[in-house]
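S.K.: Turn this into a model:
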Amino acid sequence: MPQPRSSQISLSDTPYYHCISNCVRRSFLCGVDKYSGQSFEHRREWVEKRMLFLSSVFAIDICAYAVMSNHVHMVLHVDVKRTQVWSDNNVAQRWHRLHRGTLLTQMFVRGDTINQGQQQTLDNTITEYRRRLHDISWFMRNLNEHIAREANKEDDCRGRFWEGRFKSQALLDDAALLSCMAYVDLNPIRAKIADTPETSKYTGIQKRLESIKQPSIKNVLMPFVGNPRQDMPKGIPFSLKDYCELVDITGRVIRDDKAGHIDQQQQAILQRLGLSDEQWLTLTTEFEKHFCYAAGAEQMMNQFKEHTGHQRIRGMGKAKTLLRCA
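M.R.: Presented below is the predicted three-dimensional model:
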C-alpha cells in the first residue's frame, strides 16, 4: 500500500530528497519506440526545460537530475526559509506564473482596492500559496501534469501518462546526498546510452560541465560551495571539481563492469564522507535497490523513522554497512 507523503518527507530531518517519476505507457517518455520506430527524444527537452523553470518559481533547488527513456530522476533541495522572506505580492506573482489564482489574488497583484472582509480571505490564500511553493508534491504535480498534457496532445490520446505517484527518498546526510547525486548523474552511463558525463544529455552533470566550459552559461542548479567552514553560503558542501572528477572516475568503473578502485587523489573526499571505495561503488550503482523512503547513517535513519511514524524502514541493514562511518 502506498505510504502517505507525510511519512516520506520530514523537513526537520533533511531538506534533500531523491524523486523518481516513472512513465506508465509502453510508448515511453522519451527515446525511440522499438515497435513503431517513432522517436520521442524531443520530450527530454520538455522535461528539462519545465523542471528548471519550476525551480525558478518554487523555493526548491535542483541538485542533480537525469531524464531517461521511461523515467526521471531528480535530487531536490527544499529551502523553506526563502519563502519566509518573500513578500505577499512576490508569492502571488510566482503562483500566477503557474496557475490563474483567485479573483482576489488577481486584484491584489493588479493593485486594486481590497476591503477588510476580503483581506482575511486573501491572507489565508497567500499563506497557502507560500506553503505550496516549498512543497515537493506541488513541484512534482506541476512538472508531471504539464508533461502528461503535452504528451497526450502530441499522441492524440487520453489516460495516464505517469504511474500514480512519484517516489521520494529522504537523503539524511552528506554521504547519502553525494552518492545519490552521483547515482542520478551516472544513470545514462549505467544504461549505456552515454559514454562520458559530458556527453550524458539532459543530466545535471552535463549542465554543470557546460557552465564550467562556457562561463556565459548561467548555472541554474544548486551550487557546490566547497568544504564546510564558518559563514558557509547556501549550497552543496563539497568542491565541484572534486565531485566532477569523482563522477568521471566512478563512471569509468561502471562502464568497465568491474569493481575497480577510485583514484588515490580522490581519497580525500571519500574520507570526508566516511566511505571506502567499495562502499562508494555500491552506493552509486545500486542506490534505489538498497534504500526505500530514506537513506543515511543508522542514527539519522532512526530519527527519520521516529519523526515520520514508520515502524520500520527498508534499508536499515545497508545503512549500517554502507554508511556506518558517515
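S.K.: okay, CA-based contacts and neighbour counts for the rest of this
M.R.: Fine.
S.K.: so residue 128 is in which element?
M.R.: Under the criterion of DSSP states H and E, residue 128 resides in helix 116-132.
S.K.: ok, which stretches of the stretch 1-150 of the chain are helices?
M.R.: Secondary structure of the stretch 1-150 of the chain, counting by DSSP state H, counting those that start in this stretch: helices at 42-57, 80-85, 88-96, 103-110, 116-132, 136-155.
S.K.: Another sequence for comparison is provided below:
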Amino acid sequence: MPQSRKSQISLIATPYYHCVSRCVRRSFLCGQDIITGQSYEHRRGWVEKRLLFLSSVFSIDIAAYAVMSNHTHVVLHVDKKQAQSWSMNEVLECWHRLHKGTLISQKYINGDKLSESELLTLYETVDVYRQRLYSISWFMRNLNEYIAREANKEDECTGRFWEGRFKSQALLDESAVLACMAYVDLNPIRAKISSAPETSNHTSIKKRIQTLLKGRQPRNLMRFVGNHRHNMPKGIAYSLVDYCELVDCTGRCIREDKTGHIDSHQHPILERLGINTEQWLTLTTEFEKHFSTAVGSENMMQQYKRCTQHQRIRGMGKAKALFKKA
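M.R.: The predicted structure is shown next:
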C-alpha cells in the first residue's frame, strides 16, 4: 500500500531527500523512441532549466540531478529556516514568480491599500505560501506539471505523462547524501549513454566540473564548503575537487567493471565516510535496489523509523552492511 507523503518526509529526521519521477507507459521524457524513431532529446533542456529556475524560487537547494530518457533524479535539501526568515514581501514575490496568487496578494504587490480584513486574510495566505515554498511536494509538482504540459502540447495529446507520484527517499546522514549524489551523477554512465562525468549532459556533475575548471561553483546548485570546522557555512561538508575525483574514478570502475577497485587505494572521502570501496561501488550502482523510503546507517534508520512512526523500513539489513565502518 502506498505511504502518504507526510509519513515519508520528516524535516526533523533530515533535510535531504532523493526524488525520482518516471514517465507512464511508453511516454518519453527525453532520448529517442526506438519504435517511431522520434527524438525527444531537446526535452532534457526543459527539465534542467526548470529545475534550476525552481531552486531560485523555493527555499530548497539542489545537491544533484540527472535527466534520463524516461525519468529524472534529483537530490534536494530543504532549508526551512531560510523560508521562515523571509519577509511577507519576499514570500509573495517568490510565489508570484510561479503562480498568480489571490486578488488580495496581487493588490498588495501592486501597492494598493488593503482593508484590515484583507490584511488578516493576506497574513493567512502568506503563511500557506511560506509552507509551500519549502515543501518538496510543491517543488516536484511545479517541476512535473510544467514538463507534462509542455510535452503534451508538443505531442498534441492529453492525459497523464508521469506516474501518479514521485518516489522519495530520506537521506539520513552524510554517507547517504554523498552516496546518493554519486549514484545520481553516474546514471548516464551506468546506462551507457555517456562515457565520462564531464560528458554526461544535463547532470549536476557536468555542471560542477565545467564551473570548477573556471575556479567557481554553480550558482544554482548547493555548494561544497570543505571539511567540518567552526562557524561552518551552509553547504556540503566536503571538497568539490575530492567529490569530482571520486565520481570520476567510480565512473571508470563502472565502465570497466573493476568491482572493488578505485585508483588502487581508498579514496580520502571514503575514509572519512567510513565506507570501503566495495561498499561504495554497491551503493553507487544499486542505491534504489536496496533501499525504499530512507537511507543511512542502521542507527539513523532506527531514529527515522521512530520519528515517522513506521512499523518497519525496508533496507535495514543493507544499512548495517553498507554503512558500517570500513
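S.K.: Can you pull the TM-score for these?
M.R.: Both chains were compared after superposition, and using TM-score structural alignment, normalised by the length of the first structure their TM-score is 0.98; 326 aligned residues with a Cα RMSD of 1.3 Å.
S.K.: hang on, the earlier thing: tell me which of the helices of the stretch 1-150 of the first structure lies nearest to residue 237 of the first structure.
M.R.: Go through the helices of the stretch 1-150 of the first structure one by one with Cα to Cα and the one that ends up closest to residue 237 of the first structure is helix 80-85, at 18.3 Å.
S.K.: before we move on, back to that, if you count contacts, what does the helix holding residue 128 of the first structure end up packed against?
M.R.: helix 80-85, helix 88-96, helix 103-110 (3 or more Cα pairs under 8 Å, 6 or more residues apart in numbering; DSSP states H and E).
S.K.: Including distance to residue 16 of the first structure and mean neighbour count, could these go into TSV?
M.R.: TSV is the format used below for those (distance: least, Cα to Cα, whole Å; neighbours: other Cα atoms under 10 Å):
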stretch	distance to residue 16 of the first structure	mean neighbour count
helix 80-85	12	14
helix 88-96	22	19
helix 103-110	31	15
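S.K.: Kindly reformat those helices as a markdown table and extend each row with distance to residue 255 of the first structure.
M.R.: Shown next, in a markdown table, are these (distance: least, Cα to Cα, whole Å):
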| stretch | distance to residue 255 of the first structure |
| --- | --- |
| helix 80-85 | 39 |
| helix 88-96 | 43 |
| helix 103-110 | 53 |
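S.K.: Ok, which of the ones you listed comes nearest residue 51 of the first structure?
M.R.: helix 88-96 (15.0 Å).
S.K.: Now do the helix holding residue 128 of the first structure against helix 103-110, angle only.
M.R.: Helix 116-132 of the first structure and helix 103-110 meet at an angle of 90 degrees, taking axes from the mean of the first three to the mean of the last three Cα atoms, to 10 degrees as the criterion.
S.K.: So which bits of helix 116-132 of the first structure are buried?
M.R.: Neighbour-count burial for helix 116-132 of the first structure flags 122, 125-126, 129-132 (criterion: 16 or more other Cα atoms under 10 Å).
S.K.: how big's the offset between that helix and the second structure?
M.R.: In the superposition with the second structure, the aligned residues lie an average of 0.6 Å away from helix 116-132 of the first structure, counting by mean Cα distance after the TM-score superposition for the first structure.
S.K.: Just the angle for that helix relative to helix 136-155, thanks.
M.R.: Calculated by the same axes, to 10 degrees, helix 116-132 of the first structure forms an angle of 80 degrees with helix 136-155.
S.K.: wait, which of the helices and strands packed on helix 116-132 of the first structure is closest to residue 307 of the first structure?
M.R.: When those are compared for distance to residue 307 of the first structure using Cα to Cα, the nearest one is helix 80-85, at 18.1 Å.
S.K.: name the helices or strands packed onto that closest one?
M.R.: Identification of packing neighbours for helix 80-85 of the first structure by 3+ Cα pairs under 8 Å, 6+ apart yields helix 116-132.
S.K.: Might you calculate how far the helix it packs on sits from the centre of the chain?
M.R.: With Cα atoms, centre = their mean, to the nearest Å as the basis, the distance from the averaged C-alpha position of helix 116-132 of the first structure to the chain average is 29 Å.
S.K.: thinking again about what came up before, for the buried residues of helix 116-132 of the first structure, give me JSON lines that also has distance to residue 165 of the first structure.
M.R.: Converted to JSON lines, the buried residues of helix 116-132 of the first structure look like this (distance: Cα to Cα, whole Å):
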{"residue": "122", "distance to residue 165 of the first structure": "31"}
{"residue": "125", "distance to residue 165 of the first structure": "26"}
{"residue": "126", "distance to residue 165 of the first structure": "27"}
{"residue": "129", "distance to residue 165 of the first structure": "22"}
{"residue": "130", "distance to residue 165 of the first structure": "23"}
{"residue": "131", "distance to residue 165 of the first structure": "20"}
{"residue": "132", "distance to residue 165 of the first structure": "18"}
